[in-house]
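>>> quick one: sequence and predicted model below, then my questions.
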Amino acid sequence: MSDYSYNQTKQPLLEHLIELRQRLLYSVIALFIGFLVCFYFAQDLFDFLVNPLAEILQRRGLEQGYRRMIFTDLTEVFFTHIKVAFFFGAFITCPIFLSQVWLFVAPGLYRHEKKAFMPFIIASPVLFFTGAALVYFAIFPLAWEFFLSFETQGMGDNLPIQLEAKVNEYLGLVMKLIFAFGLCFQLPVLMTLLARVGMASSEGMKSKRKYAIVGVFVVAAVFTPPDPLSQISLAVPIILLYEISIWMAYFVEKKRAETEEEVDRELYDE
């Protein structure tokens, strides 16, 4: 290879790497700004996450005594606020990150590829938010009620058993559930992408439906508290999303077949 050809090949690669670095830099700056803003409101955001538990404790009445959350490490609350700020900062800046990904890959895509890729960029954060909303408004109240049912008042010589939740442990559980539900709701995006590249098909997903349903309940048992209502609340939406994925894969295959027929027709006419 001549020096001229080598330089022509090297230069576009360097330009792509420079642009990638720039896009990543924009994303990191946006995340840092979002983190600072959320850190300022970290206590309010943490109160928002604690609210489902606080409402249940208030509803259970004052006869159980003064209720509180505790921390046993001097730095625990500070680092919990950092985690809360990063969690919400990443969530609110996710569209900026996805837009930078789009701006980086879009120039190298054909028009039909851009039309195919854009819905996934939009659908991914929407589905994650839907899963997070489901777990916050539906699962948390059910799960916290289940766990609080193990409290005892104490009779005679028996000591009462009451919840004194640790700040960092509560946040860890909440973040785990939110991420689990958000990621599970990405199923239609994942399966549609696999169908688009030919690694999955609607017929294949139909034939494996019964195995998928079993797998969904296993995942729900792992990621949710051990009460049946929480597990069903996660399993049923995922099964519905699996059915939606089958239909989306079918339409992708139909569109791809029509495109291939059109290309073959044009080649035959020539």
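Looks like it came in fine.

>>> only C-alpha atoms from now on, for both contacts and neighbour counts.
Will do.

>>> can you show me the helices along the stretch 1-150 of the chain?
Ranges of helices in the stretch 1-150 of the chain, per DSSP state H, counting those that start in this stretch, are 3-40, 42-59, 76-105, 111-134, 140-148.

>>> which neighbouring elements make contact with the last one?
Counting by 3 or more Cα pairs under 8 Å, 6 or more residues apart in numbering; DSSP states H and E, the packing neighbours recorded for helix 140-148 are helix 42-59, helix 228-269.

>>> centre of the chain to it, how far?
Centre-to-centre, helix 140-148 and its host chain are 22 Å apart (Cα atoms, centre = their mean, to the nearest Å).

>>> now it and helix 228-269, what's the angle there?
Orientation check (axes from the mean of the first three to the mean of the last three Cα atoms, to 10 degrees): helix 140-148 against helix 228-269 gives 140 degrees.

>>> what does helix 140-148 contact?
Applying Cα atoms under 8 Å, 6 or more residues apart in numbering, the contact partners of helix 140-148 are 52-53, 56, 163, 225, 227, 229-230.

>>> same thing with the fourth one?
Helix 111-134 has contacts (Cα under 8 Å, 6+ apart) with 94-95, 98-99, 102, 106, 178-179, 181-186, 189.

>>> alongside the first one, take a look at this:
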Amino acid sequence: MAKKQKKPMNEMSFMDHLEELRWVLVRSTIATLIAAVGIFFFSDFIFDQVIFAPTQPDFWTYRFFCDLAQQLGVSDICVTEMDFVIQNTDMEGQVTMLIWTCVAGGFIAAFPYILWELWKFISPALYEKERKGAKVFISVSSLLFFMGVLFGYFMIVPMSVNFFATFKVSELVKNEFNIDSYMSMVKTSVIACGLFFELPIIIFFLARLGLVTAELLRKYRKYAIVGVLIVAAVVTPPDVVSQIIVSIPMLIIYEASIFIAAAVVKKKKIAEQNEKLNG
């Protein structure tokens, strides 16, 4: 049986585009589930040595801030104990947690492939020169995502755990966190940071479509700075050094997005001027 040929972009109807998007989602979901099955076989290591590692006082981040504070001569912020317990209160709680943790891990592991599927979907709308940048797009986007995941895991998660573990409205109240709450915080922090680090890529395409400009991003820069500082103040110990370390990468990402939006708009204007001169 002859293989069905894919229609050219300009000949595809709205329903054809929806069908293409549906298959992108189907293939991405399958890739995520395959990766989730692979992660299942390493679940003991992932839970004990990765997910619950930030609950230990000797976690890398706590030791880093402790050494840094001692070198700078600021107030002692060393973590010596974690005065809380993580408990499960639902009959099927641990089974459900295992399944969704594997799925979340599968999404992270399969992210480069998901990017490749998205690239194949949007590439017909790009110029020929831009289509040749597939490897660059996949590499840079994957790198930014994994950098965000690591930032979330080594900075946001342990700082959040330390904050909520030490925060008490009264000494009479003991912290006993539900495992669902802990896992939700870990997954949200890690994946959200990974996606936030994709901001320059998202801005690139939005700027290409004329939906975002550098002027607009500069206009809302002060609100972005306030938002980043609030997040940093919430998840870090009450010292300026920790807040700055957490804030700087996020602010750099935002400033890089402004630079990218400006470059895209400038390139579009030059292309339009060349078309007028040649036309």
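Looks like it arrived, so ask away. What you see is a predicted model, and the numbers here were worked out from it, not measured in a lab.

>>> rewinding a little: let's have the contacts of helix 140-148 of the first structure in JSON lines, adding distance to N7 of the first structure.
Below are those laid out as JSON lines (distance: Cα to Cα, whole Å):
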{"residue": "P52", "distance to N7 of the first structure": "61"}
{"residue": "L53", "distance to N7 of the first structure": "62"}
{"residue": "I56", "distance to N7 of the first structure": "67"}
{"residue": "L163", "distance to N7 of the first structure": "67"}
{"residue": "P225", "distance to N7 of the first structure": "58"}
{"residue": "D227", "distance to N7 of the first structure": "63"}
{"residue": "L229", "distance to N7 of the first structure": "63"}
{"residue": "S230", "distance to N7 of the first structure": "59"}
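
>>> between all of the residues you listed, which two are separated the most?
Greatest spatial distance among the contacts of helix 140-148 of the first structure (Cα to Cα): L163 and L229, at 21.5 Å.

>>> need the contacts of helix 140-148 of the first structure in JSON lines (columns: distance to F41 of the first structure and neighbour count).
As requested, those are exported to JSON lines (distance: Cα to Cα, whole Å; neighbours: other Cα atoms under 10 Å):
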{"residue": "P52", "distance to F41 of the first structure": "19", "neighbour count": "20"}
{"residue": "L53", "distance to F41 of the first structure": "20", "neighbour count": "20"}
{"residue": "I56", "distance to F41 of the first structure": "24", "neighbour count": "15"}
{"residue": "L163", "distance to F41 of the first structure": "26", "neighbour count": "15"}
{"residue": "P225", "distance to F41 of the first structure": "29", "neighbour count": "20"}
{"residue": "D227", "distance to F41 of the first structure": "33", "neighbour count": "14"}
{"residue": "L229", "distance to F41 of the first structure": "33", "neighbour count": "16"}
{"residue": "S230", "distance to F41 of the first structure": "30", "neighbour count": "22"}
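
>>> quick one, which of the helices of the stretch 1-150 of the first structure is nearest to G204 of the first structure?
It's helix 111-134; of those, that one is closest to G204 of the first structure (Cα to Cα) at 21.7 Å.

>>> report the angle between the closest one and helix 228-269.
Using the same axes, to 10 degrees: helix 111-134 of the first structure against helix 228-269 is 170 degrees.

>>> ok, the most centrally placed residue in the first structure - contacts?
By Cα atoms, centre = their mean, the first structure has its centre lying nearest to G182, at 2.8 Å. Counting by Cα under 8 Å, 6+ apart, G182 of the first structure makes contact with 127-132.

>>> try 10 Å
Shown in contact with G182 of the first structure (Cα atoms under 10 Å, 6 or more residues apart in numbering): 124-135, 176.

>>> what strand or helix carries F177 of the second structure?
F177 of the second structure is part of strand 176-178 when elements are defined by DSSP states H and E.

>>> quick one: contacts of that strand?
83-90, 93, 164-165.

>>> restricted to strands, list those residues.
For the contacts of strand 176-178 of the second structure, the ones inside strands are 85-87, with DSSP state E as the criterion.

>>> about what we covered before: Serialize the helices and strands packed on helix 140-148 of the first structure to a markdown table and add fields for distance to F86 of the first structure.
Output for these, formatted as a markdown table (distance: least, Cα to Cα, whole Å):
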| stretch | distance to F86 of the first structure |
| --- | --- |
| helix 42-59 | 10 |
| helix 228-269 | 25 |
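
>>> looking at those helices, which is nearest to I33 of the first structure?
helix 42-59 (13.8 Å).

>>> how far does the closest one sit from the chain's center?
22 Å.

>>> and the contacts of that helix?
35-36, 38-39, 41, 60, 64, 66-69, 77-78, 80-86, 88, 136-145, 148, 163, 165, 167, 170-171, 174-175.

>>> buried members of these into PyMOL, please.
Per 16 or more other Cα atoms under 10 Å, the buried members of the contacts of helix 42-59 of the first structure correspond to this PyMOL selection:
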select buried, resi 35+36+38+39+77+80+81+82+83+84+85+86+88+136+138+139+140+141+142+143+144+145+148+167+170+171+174+175
